[in-house]
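*Asks:* The sequence and its predicted three-dimensional model are supplied below.
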Amino acid sequence: MTLLHLDSSPLGDASVSRQITAAVTAALAGSEAGTIVTYRDLAAEPLPHLGGELLQALRPAPGAPAPESAAVRAELALTEELIAEFLAADTVVIGAPMYNFAIPTQLKAWIDRVAQAGRTFRYTASGSEGLAGGKRVLIVSSRGGKYAGTAFEAALDHQEAYLRAVLG
């Protein structure tokens, strides 16, 4: 099995989601001999957010020249590396704590690079369709405060619905 383990909480050792993703990853890796684990700490090594120049390079207009900037070429190479890790994984374990009613910006930066039309999903007449096929994705969702079972849960939780949509 090939497993991709992502943590996104900036709380380090105080993070509940990190503790749980570590336990889940260890259990999964221990259950199958030869498991290869790729780990990314998206908080310790945050990915730059998408900028205009990178977006244009990711979705070039027909006939547009290749990016000339060394910085953009480096960003494109990083994006390719992230997509390759995602596509190679049989199982993906994602630590997704809720901050300010949504996922951490560090996790959003990873998703923005991996969710690529024509690569990991495509648009169809009936909506978007995943192209990564057959992956098991485990989300370790954590949050402070009081949300579950309250009137606030549906109105203020922009974490789980977003993750279900983008990973679906």
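*Replies:* Sure, I can see it. Everything numeric here is computed off the predicted structure, so don't read it as measured data.

*Asks:* drop to CA atoms for contacts and neighbour counts, all remaining ones
*Replies:* Noted.

*Asks:* Show me what the helix or strand harbouring residue 28 is packed against.
*Replies:* Assigned by DSSP states H and E, residue 28 belongs to helix 16-31. In terms of contacts (3 or more CA pairs under 8 Å, 6 or more residues apart in numbering; DSSP states H and E), helix 16-31 is packed against strand 2-7, strand 91-97, strand 136-142.

*Asks:* Got another one to weigh against that:
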Amino acid sequence: MTKLLHIDSSILGDHSTGRALTADVVAHFRAKEANLEVTHRDLVAQPLPHLDMELFSQFGKDIPADAPRRDEHVQSAEVLAEFEAADIVVIAAPLYNFGVPSQLKSWIDRLMIAGRTFRYVPTGIEGLIGQKKIVIVATRGGIYEENTPAAAFEHETSYLKAVFASLGQEVTAIIAEGLARNGGANRDAILAAAKDKIAAL
């Protein structure tokens, strides 16, 4: 059985373009995989606490029943287990103030555990989780692609590619940008192009 982990992080709910496009990605893989098991984690409906030293110090450890903040520790362990078990990871990543939503950053902080998901080696960082298919759906109101005036301000897809590269993963990025430019005049064409890329996965 193939396991797919679907991550949503937009605060816009049903009005989110990224949520709609990632749903299309999941539907695409459902059509391709007869035995696809999907786990959906909505990081807005189920927010994770921001990382602090108490949480960080307990990553990867057994948590006693009477431990302070035990529910938060268990939640962190569940998030990591979902990611480790997944063969395919589909992530909705809107661009907020030039970076990823804080909700998504809190999820990433549960994955990056030295000695568990990656390790330091003489040549840099080596992933320890095997190979997964990582699909990022990046949505942006403006234009931030390479060789444009705002390219240096894009810390969303470039950041996520760096995160997953450190875990030994390659990323397929489906980018729908310019959605808010000219009053959204090109929105339909942008979404159609994104859906063509989804169909080609």
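*Replies:* Sure, I can see it. In this text, all values refer to a predicted model and were calculated from it rather than measured experimentally.

*Asks:* TM between them?
*Replies:* The TM-score (TM-score structural alignment, normalised by the length of the first structure) is 0.89; 161 aligned residues with a CA RMSD of 1.8 Å.

*Asks:* how much does the longest helix seen in the first structure deviate in direction from strand 2-7?
*Replies:* As assigned by DSSP state H, the longest helix anywhere in the first structure is helix 70-88. Helix 70-88 of the first structure and strand 2-7 are oriented at 120 degrees to each other (axes from the mean of the first three to the mean of the last three CA atoms, to 10 degrees).

*Asks:* starting at the chain centroid, how far to helix 70-88 of the first structure?
*Replies:* Offset of helix 70-88 of the first structure from its chain centre (CA atoms, centre = their mean, to the nearest Å): 13 Å.

*Asks:* Mind listing what's buried along that helix?
*Replies:* For helix 70-88 of the first structure, the neighbour count (16 or more other CA atoms under 10 Å) marks 72, 75-76, 79, 82-83, 85-88 as buried.

*Asks:* Of the residues you listed, which is the nearest to residue 31 of the first structure?
*Replies:* Nearest to residue 31 of the first structure out of the buried residues of helix 70-88 of the first structure is residue 88 (CA to CA; 19.0 Å).

*Asks:* is it true that that closest one touches residue 2?
*Replies:* Yes - between residue 88 of the first structure and residue 2 a contact is recorded at 7.0 Å, counting by CA atoms under 8 Å.

*Asks:* And residue 117 of the first structure? What does it align with in the second structure?
*Replies:* For residue 117 of the first structure, the aligned position in the second structure is residue 114, judged by TM-score structural alignment.

*Asks:* quick one: residue 104 of the first structure and residue 95 touch, right?
*Replies:* No - at 9.9 Å, residue 104 of the first structure and residue 95 do not qualify as touching, with contact defined as CA under 8 Å.

*Asks:* okay, these two: which has more neighbours?
*Replies:* Shown here are residue 104 of the first structure and residue 95; by other CA atoms under 10 Å, residue 95 has more neighbours (29 against 20).

*Asks:* most centrally placed residue in the first structure?
*Replies:* Nearest to the geometric centre of the first structure sits residue 111, at 4.1 Å (CA atoms, centre = their mean).

*Asks:* Just the element for that one, please.
*Replies:* helix 105-114.

*Asks:* May I see the buried residues of that helix?
*Replies:* Neighbour count says helix 105-114 of the first structure has 105-111, 113-114 buried, by 16+ other CA under 10 Å.

*Asks:* how about JSON lines for the helices and strands packed on helix 16-31 of the first structure, with distance to residue 151 of the first structure added?
*Replies:* Listed next are these as JSON lines, based on distance: least, CA to CA, whole Å:
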{"stretch": "strand 2-7", "distance to residue 151 of the first structure": "29"}
{"stretch": "strand 91-97", "distance to residue 151 of the first structure": "20"}
{"stretch": "strand 136-142", "distance to residue 151 of the first structure": "18"}
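
*Asks:* Looking at the ones you listed, which is nearest to residue 13 of the first structure?
*Replies:* Closest among these, using CA to CA: strand 2-7, at 11.6 Å.
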